[in-house]
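Visitor: all I have is the shape, not the residue letters:
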């Protein structure tokens, strides 16, 4: 199975980069992992809703340009379904059984995802009703994907 993360913006902190590298290495025994970073748009202070919508749209176009036909797209969004680790593991495993060879997780920028990205998504996943920095969300998502593969393989994991 191929897992792709499409994310907006670059990682600026080395400790996030180190954590991403570690989970990427761990995941290599379970799946083929690809992380695609698309450029973010600078949001000026005091930007109005119209400008924010334009920014989401530009970032959304960049995201959608990276989504391959036939990929199963999971958008990370506050309004999505909240799953526990076992449920996420089961979802990933079921998608594999159903013949989905590529799962794409999408993490938007600081303003969230465009309506076009949400329309393309096959599923919306929420980790919390709280807002997290998108750089941190990459680490959390990779850890949960790794945990999910361990659960599916019947291997020990921290509860």
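Guide: Received, thanks. Computed from a predicted model, the values in this text were never measured in an experiment.

Visitor: CA atoms for contacts and neighbours, from now on please.
Guide: Noted.

Visitor: now do the longest strand anywhere in the chain: distance to the chain's middle.
Guide: Criterion DSSP state E: the longest strand present in the chain is strand 72-82. Chain-centre distance of strand 72-82: 9 Å, with C-alpha atoms, centre = their mean, to the nearest Å.

Visitor: how many neighbours does residue 94 have?
Guide: If you count neighbours by other C-alpha atoms under 10 Å, residue 94 ends up with 12.

Visitor: for the host helix or strand of it, packing partners?
Guide: When elements are assigned from DSSP states H and E, residue 94 belongs to helix 85-97. For helix 85-97, the packing partners by 3 or more C-alpha pairs under 8 Å, 6 or more residues apart in numbering; DSSP states H and E come out as helix 134-152.

Visitor: what's next to the helix it packs on, contact-wise?
Guide: 7-8, 10-11, 16, 19-20, 23-24, 26-27, 30, 85-86, 88-90, 92-93, 107-110, 156-157 (C-alpha atoms under 8 Å, 6 or more residues apart in numbering).

Visitor: and the comparison structure, right after this:
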């Protein structure tokens, strides 16, 4: 199952990019034998300033045809890492070829796009900067692959 992190905004060189690249490389390496990956980041930018609705249109275009859509949203489901890993495994086992993980911009994700999603995931009740959400998501993808592989990376 290919993973597409579709995110609003451009990530410049710096510590966040280094962390994301590292975790996605680890995910690709660990996930390959499990039928997970590769993972890629697709960045979109609303240059006209159309707000959430314009961002939603650009995000929809970034999602591969037929992909399962999971939005990262504060109203989503808070899941322990093992449950997230099991969910990824279930989606893979159901034959889903592509998973699009959507991270909105500063104002979040348009309600219409949230309603179209197959799943909404939250990293807690706090609101996180979208650049940090990318890092946390990349790490959780690697953690999920490690859990599914039986690796000792995740400890309870």
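Guide: That came through, no problem. The shown structure was predicted, so the numbers you read here are calculated from the model rather than taken from an experiment.

Visitor: whereabouts in the second structure does the helix holding residue 94 of the first structure align?
Guide: Taken onto the second structure by TM-score structural alignment, helix 85-97 of the first structure occupies residues 81-93 there.

Visitor: I'd like the distance from the matching stretch to the chain centre, please.
Guide: 13 Å.

Visitor: that stretch vs the first structure - mean distance after superposition?
Guide: Here stretch 81-93 of the second structure, set against the first structure after superposition, deviates by a mean of 0.3 Å using mean C-alpha distance after the TM-score superposition for the first structure.

Visitor: now what about that stretch, what contacts it?
Guide: By C-alpha under 8 Å, 6+ apart, stretch 81-93 of the second structure touches 1, 35, 36, 140, 141, 143, 144, 145, 147, 148.

Visitor: change it to 10 Å
Guide: 1-2, 34-36, 68, 78-79, 94-99, 121, 140-148, 154, 156 (C-alpha atoms under 10 Å, 6 or more residues apart in numbering).

Visitor: and that stretch, what's buried?
Guide: The neighbour-count check on stretch 81-93 of the second structure (16 or more other C-alpha atoms under 10 Å) flags 81, 82, 84, 85, 88, 89, 91, 92 as buried.

Visitor: can you check stretch 96-115 of the first structure too?
Guide: Applying 16+ other C-alpha under 10 Å to stretch 96-115 of the first structure flags 100, 102-110, 112-114 as buried.

Visitor: quick one, what contacts residue 44 of the second structure?
Guide: Residue 44 of the second structure neighbours (C-alpha under 10 Å, 6+ apart): 6-10, 55-56, 58-59, 61-62, 104-105.

Visitor: residue nearest the centroid of the second structure?
Guide: residue 101 (3.4 Å; C-alpha atoms, centre = their mean).

Visitor: for my notes, confirm it occurs in a helix.
Guide: No. Under DSSP: H, G, I helix; E, B strand; the rest coil, residue 101 of the second structure sits outside any helix and is assigned strand.
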